[in-house]
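Engineer: pasting the structure only:
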């Protein structure tokens, strides 16, 4: 079997992509023409089903091909890490379950699967704990704010396109893999994945099952990495990803596609954090907190998602292209227990979200020079959160290892989020070398917050300390926004372009962490509160501009973009109780983003990408460096790759640079090196990898953020010191037949 070529990232997307809502990317896969009909310099994206040359791009966009994703994943590179390796604007990732703080251009990232958003009103950062790379065909990326994608896209958009039956080279694909640092018998991860596909003239289908079992993770010193007590770990974790889709060719212009996914990533660990007798180590910085056996907890950390969608397309609907998508997403996210010493309680939350939506896009070309994209989207979201409460005395007597459940309370107010949007986008070619695009989106969001008794008061009722407590009043708050974007593209030649664009984005900060707070007397009577009527949560609007240059030739692809974004408000976290507030301080983020891929010969290539970024907030009229809790550090990566008929190798390095904020708090930079190699066999292929080749000792970016974010709750910062995984070896056998 021929070994997959080590490919470079293509800068190929339709210019309308930067201004469309999430459906525009999602339907790129469902409504696309067969890849066999495309030229190598083309790719089919967006709802209009047109193959676009790289010279038509009017924004910072890129496509990460499936071969690139597979090469990294089969070589043992973590999913969040491989994204950071390949996407210049994306921060380096954690090695725990969370992607909290992994921003694009210093702002929030909208993550989608086939155009269906994984973001929610409750900003739980587990969007990358949602799919196994085995099921990914490609990833489409937009860097920077997008006017047409709705909330959560202030930093950019990552749309994960899943594999379809029509994309399969054969009828079956198999992955068998293992990964270890050889530190102990617990240091092993293994994977088995299998898909079956079919493809004929009128129907195609694919069914895939992937299972991954992960043991312990060990740092460069051979010690087990501490479980993430804040956002949870993926050590001693099993991941099941079941995905199926079927497509029907209804006529020469009409297609219907159905997709369903079930994803379950859950922890079952006998190892837990040793907090010391009566949790003393938390408040004693002289103690180094580590792992210990004997962990007993029935409901450990878990991410469970189900996703279904129906996509219908008609390439000749009243002379236009029509795309309609209906979808439903359901998720349940479990956390592990953590003590609250202010109320002497011990609880772990379970947070559930249900989202149902529809998206309609119409594309027309009234003239050869003018194209229009317009439509509507709507979705309805329900969020609820409960909290399992445990006997803190039992846990305290066992160094925080044994948990006996005593009941259940609420964690956050119930939130209902209704959103409706309409949009219009136009692209006009003034002359052959110059085109302009502009768009407008109106979005209305209504947040409905339930009445809620504060969580600590519910615990007092549960344990009999009080008989009842008042509820913080709920209510409704509406947000109506009109967002604009415009862009200008100049083709210096077929291979080289310049562009400028302006775009706006809007988001509502996490309402669950804002509302439902109150002050109570000793009898449970409410004396003051944060509620919808008296303290409505404000939204945040971001304006962004960028100026870019791109070159695409046979042997070289290069892109350089300067960007600037400013928001009118700042979302501020209260470290004492982990709630959010919105303050009237501007935040500006600007920088330089670049990428280069160069083929020295047909077999040898090298490349680099980087993001130099400056993040500042205005305080008392002065611009000051943003705090390390939220500022994105600059980063750069580089690689050297060699490809022969049956062998391939790639040496890659990632550098996160140090960052210091205005209060002299510092993020320490670090560098890692990976070696990825592969060999084609008579049947199938073997991929070998060594991640963290030099066995570098470092704290992950999330670890360093967490030490600041939770500083008011955790005096001993070693409790949130999550070191990076040490040198790790992997092997993967794959075959298609």
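Structural biologist: That came through, no problem. This one's a predicted model, so the numbers in the text were calculated from it and none came from an experiment.

Engineer: okay, CA-based contacts and neighbour counts for the rest of this
Structural biologist: Fine.

Engineer: dump the residue contacts of the closest residue to residue 202 other than its chain neighbours.
Structural biologist: Excluding the flanking residues, the one nearest residue 202 by Cα to Cα, 6 or more residues apart in numbering is residue 249, at 4.8 Å. The contact partners of residue 249, by Cα atoms under 8 Å, 6 or more residues apart in numbering, come to 201, 202, 203, 255, 256.

Engineer: Mind doing that once more with 10 Å?
Structural biologist: By Cα atoms under 10 Å, 6 or more residues apart in numbering, residue 249 lies in contact with 200, 201, 202, 203, 204, 255, 256, 257, 313.

Engineer: Pasting the second one now:
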């Protein structure tokens, strides 16, 4: 991307001003198994507190939007209801809500859309491969803490409105009503909250309605109900926590994406067309029940135990798979998943300089993914607008995953300056499925099962050079279970899991990092490399080709924070990654596609806070140009991506007994296509969704 002269001036002046500063606050990492001070942990971490979240959510549509702006190494968000392509350092991230994994053995990529913003208290993002919490964290961990009760009674009610300013009206105004109630009685603390959001349509910089995303779906014209509850019993040596989360999204839209744009040259803007008749639209239902106990056994040993159950369901937009032999139907997939798990962690201080975290993880997940089939004739006669159900069929068989894992993580402090961290994790996985019939070819597949395992390690050395500087070097391994459903759903009659190409993805990461303060400027930087002999199972040509590529990724990240004085604060970050892969039996590597490796990203925010509590922020996010084509040829995820830059402005102002929040998203009304849209998820222009134009958000939170 050629950055405009105005942006060059802004970034240059901000960077120049950052050479005078004051020391920033030391932060504590709270997540289980990663507890530490931020300046002593041997990896790059982004901590987002509640005050920051409140300001950022004012100019963002969901959690993925916020994280993409704040976290170096995280890919730009998609306009769809998915985090497909929203990678972290070129790989997938494991999302946890209060320690409960949000991934499923069918990787449907909706992990960042399972909780409402008003329920989030704090987010900690650990970048780089990580196996401490189990499968799925080859790119890092996103640990979400929900709100907790406090000793003092409190209640807040918030009413919010978000409207397009390029086509202002009822169909472009979304509303949210949220309430939080917390307090204590005796040794018990409680927190209850709920929110209801009614999304309308979204509009681009030209004032045109953004078409619904026909591949993964989106949030337009949807109702989102989110409820949370948490009870905490505290005593002198421990704590008991019982929590529940319910998040439900249901779409009810009259619009579809006009298929006529697919005959136009790349990249032509997708168009919304009215008249959709579809009873079952995009849905998400996420129910999590969670129990945690923390107990000091004695002065040297602490116990943390967790038991959770998750009931999850999701439905997608119908897909016309009739041209493909592996589908041969006009069908709509949906997922039902139930997971029960337990975690046990013991923290033992064996001496004044040696501490161990060790324990067990257990989980069992059952997943079903059928399809709802629709009448192709009615669909064709209506030009893709009318869907008449004809029944349900198998698509992916019922899958069962059972995991057993043991781990040990040690931290040895040689002296105040040198610290060694090392750990091992061994995971045993059993996967199985029952007899079923494939959707396209109607092939009878006999059920089978397969046991496999992974052993991974981490090793890191941290040197506290002085009070202002620390260095670390780390070698971390991560692993990820491949999506069995991608291969099973197109299997031949002789298919057997034990003979399939479904070994876990095991990554070997090397990282060199530095954190320091120079004249009050707080800087964090890292060089990283990630390699794996097997990539994830990639489905191409609707399942006609499945491959496991050898992958190697390298990159650089840097962030800086600076306080000019008590009122002005600056944050800067830059991230770069490059990746290449080698197909099975190939001789040479080739660049990885854009759904894995994001373009370079530059982000800056300037905040102002006065003594009366008024807080305002100007945020700039720039995504650079990147050509993902090989020999100039367009393909899935391989396009010449044009960069773009977004400017957001938000303010919090104390008013009466509450806080008024005003925000302008896309302040300069940039006319652009997000990365996801330019790469064309469906391979057609009907997924070329433009970004949202200028939007106004107004919110008032009343403190009872």
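Structural biologist: The structure has been received and is ready for your questions. The shown structure was predicted, so the numbers you read here are calculated from the model rather than taken from an experiment.

Engineer: before we move on, the earlier item: just to be sure, which of the contacts of residue 249 of structure 1 are found in strands?
Structural biologist: Judged by DSSP state E, the subset of the contacts of residue 249 of structure 1 located in strands is 203, 204, 255, 256, 257, 313.

Engineer: Residue 29 of structure 1 versus the first one, what's the distance?
Structural biologist: Think residue 203 of structure 1. 15 Å (Cα to Cα, to the nearest Å).

Engineer: Those two: which is more packed in?
Structural biologist: residue 29 (24 against 17; other Cα atoms under 10 Å).

Engineer: Now the more buried one: which helix or strand?
Structural biologist: Per DSSP states H and E, residue 29 of structure 1 falls inside helix 23-30.

Engineer: which part of structure 2 lines up with that helix?
Structural biologist: Across structure 2, nothing matches helix 23-30 of structure 1 (TM-score structural alignment).

Engineer: What residues sit buried inside that helix?
Structural biologist: 23, 24, 25, 26, 27, 28, 29, 30 (16 or more other Cα atoms under 10 Å).

Engineer: Grab the nearest non-local neighbour of the third one.
Structural biologist: If you skip the residues right next to it in sequence, residue 25 of structure 1 has residue 46 as its closest partner in space, 4.7 Å away by Cα to Cα, 6+ apart.

Engineer: same check, this time on residue 127 of structure 1
Structural biologist: Excluding the flanking residues, the one nearest residue 127 of structure 1 by Cα to Cα, 6+ apart is residue 118, at 5.8 Å.

Engineer: do the same with residue 611 of structure 1
Structural biologist: residue 593 (4.5 Å).

Engineer: Check which helix or strand that neighbour maps to.
Structural biologist: Element membership for residue 593 of structure 1, per DSSP H and E: strand 587-599.

Engineer: Quick check: that strand compared with structure 2, mean distance?
Structural biologist: After superposition onto structure 2, strand 587-599 of structure 1 lies on average 0.7 Å away from the residues it aligns with, using mean Cα distance after the TM-score superposition for structure 1.

Engineer: Likewise for stretch 672-680 of structure 1?
Structural biologist: Stretch 672-680 of structure 1 sits 1.1 Å off on average (mean Cα distance after the TM-score superposition for structure 1).

Engineer: Let me see the ranges of the strands in the stretch 551-700 of structure 1.
Structural biologist: Under the criterion DSSP state E, counting those that start in this stretch, strands of the stretch 551-700 of structure 1 are mapped to 556-567, 570-574, 579-583, 587-599, 604-619, 622-625, 635-643, 647-656, 659-660, 666-667, 670-680, 685-691.

Engineer: Tabulate these (JSON lines), appending mean neighbour count and distance to residue 210 of structure 1.
Structural biologist: JSON lines is the format used below for these (neighbours: other Cα atoms under 10 Å; distance: least, Cα to Cα, whole Å):
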{"stretch": "strand 556-567", "mean neighbour count": "20", "distance to residue 210 of structure 1": "34"}
{"stretch": "strand 570-574", "mean neighbour count": "17", "distance to residue 210 of structure 1": "38"}
{"stretch": "strand 579-583", "mean neighbour count": "16", "distance to residue 210 of structure 1": "37"}
{"stretch": "strand 587-599", "mean neighbour count": "21", "distance to residue 210 of structure 1": "32"}
{"stretch": "strand 604-619", "mean neighbour count": "20", "distance to residue 210 of structure 1": "31"}
{"stretch": "strand 622-625", "mean neighbour count": "16", "distance to residue 210 of structure 1": "44"}
{"stretch": "strand 635-643", "mean neighbour count": "21", "distance to residue 210 of structure 1": "28"}
{"stretch": "strand 647-656", "mean neighbour count": "20", "distance to residue 210 of structure 1": "25"}
{"stretch": "strand 659-660", "mean neighbour count": "18", "distance to residue 210 of structure 1": "39"}
{"stretch": "strand 666-667", "mean neighbour count": "20", "distance to residue 210 of structure 1": "36"}
{"stretch": "strand 670-680", "mean neighbour count": "21", "distance to residue 210 of structure 1": "21"}
{"stretch": "strand 685-691", "mean neighbour count": "24", "distance to residue 210 of structure 1": "18"}
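
Engineer: so which of these gets nearest residue 293 of structure 1?
Structural biologist: Closest of those to residue 293 of structure 1 is strand 685-691, at 27.2 Å (criterion: Cα to Cα).

Engineer: picking that back up, what's the neighbour count on the equivalent of the residue nearest to residue 127 of structure 1 over in structure 2?
Structural biologist: With TM-score structural alignment as the criterion, the equivalent of residue 118 of structure 1 in structure 2 is residue 102. Neighbouring residues of residue 102 of structure 2 were enumerated by other Cα under 10 Å; the total is 21.

Engineer: Appreciated, that's everything.
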